[in-house]
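Colleague: Okay, predicted coordinates and the sequence, questions at the end:
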Amino acid sequence: MANAPIKVDAQTDKLITHAAHFLGTSKKDVVDDAVREYIENHRDQIQRGALEALGQLDGTAAGSVRLLAKLSPAELDDLGGVDEPK
């Protein structure tokens, strides 16, 4: 599996470094465990957001633009709309 770099601020890096040291593990393992635990603890909120986003998609380019730009149909129309691919 390829590693994907992440960036954290200096204070967070310091916390990760201390946690890894005192837990006798790697910084990578601390971050991996923390992210997995965070996602598990927020799974319901993440699922609600994903389902809400899917509910807004209607299979059109305009629907995708509205979701990504957080625009209402009227706001998108006011901006000129979206030409749908044919």
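Modeller: Perfect, thanks for sending it.

Colleague: Please make it C-alpha for all contacts and neighbour counts, starting now.
Modeller: Will do.

Colleague: quick one, what contacts P85?
Modeller: P85 is in contact with A61, counting by CA atoms under 8 Å, 6 or more residues apart in numbering.

Colleague: Using the three-state scheme, assign it.
Modeller: Under the three-state scheme (DSSP: H, G, I helix; E, B strand; the rest coil), P85 adopts coil.

Colleague: gap between the two ends of stretch 34-51?
Modeller: In terms of CA to CA, to the nearest Å, the two terminal residues of stretch 34-51 are separated by 24 Å.

Colleague: Centre of the chain to it, how far?
Modeller: 10 Å (CA atoms, centre = their mean, to the nearest Å).

Colleague: another one to put next to it:
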Amino acid sequence: MAAAASPIKVDAQTDQLISHAAHFLKRSKKEVVDIAIREYIENHRSEIQTAVSQALRQLDGSTASSVALLTGMSRDELDELGGFSKTD
């Protein structure tokens, strides 16, 4: 299955860095970005795993827990705004 291409946007300075790296490494910009992202994720894998684990511990299957996680609001803050029914 072929991977779908998804455009990403970077600022002009980052684009220039990517262009220079691609030129001097004799690679395409796409290859440079692909390699850089894969290396970054590998180097930060434990941080990513910790964040995912923390997020999963916050979810209890309710709408309220999902909204709290997505918004960064506490359950008390959500309740102040009207909250959710016990079935949500």
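Modeller: Received it, and whenever you're ready, just let me know what you need. Everything quoted here is computed from the prediction, not taken from an experiment.

Colleague: Neighbours of the alignment partner in structure 1 of L17 of structure 2, how many?
Modeller: Under the alignment defined by TM-score structural alignment, L17 of structure 2 corresponds to L15 in structure 1. As a burial measure, L15 of structure 1 scores 13 neighbours (other CA atoms under 10 Å).

Colleague: got it, and L51 of structure 1?
Modeller: Neighbours of L51 of structure 1 using other CA under 10 Å come to 11.

Colleague: give the contact list for it.
Modeller: Applying CA under 8 Å, 6+ apart, no residues qualify as near L51 of structure 1.

Colleague: Map it onto structure 2.
Modeller: That one, L51 of structure 1, aligns with S53 by TM-score structural alignment.

Colleague: What is the burial count for the equivalent of N43 of structure 2 over in structure 1?
Modeller: Alignment note (TM-score structural alignment): N43 of structure 2 maps to N41 of structure 1. For N41 of structure 1, the number of neighbouring residues by other CA under 10 Å comes to 11.

Colleague: same deal with the one 3 residues further on?
Modeller: The local packing of D44 of structure 1 (other CA under 10 Å) involves 11 other residues.

Colleague: again, but for H18 of structure 1
Modeller: Neighbours of H18 of structure 1 (other CA under 10 Å): 14.

Colleague: Geometrically speaking, which residue is the centre of structure 1?
Modeller: Centroid-nearest residue in structure 1, with CA atoms, centre = their mean: I46, separated by 8.9 Å.

Colleague: How about that residue: what's its closest non-neighbour residue?
Modeller: I39 (7.9 Å; CA to CA, 6 or more residues apart in numbering).
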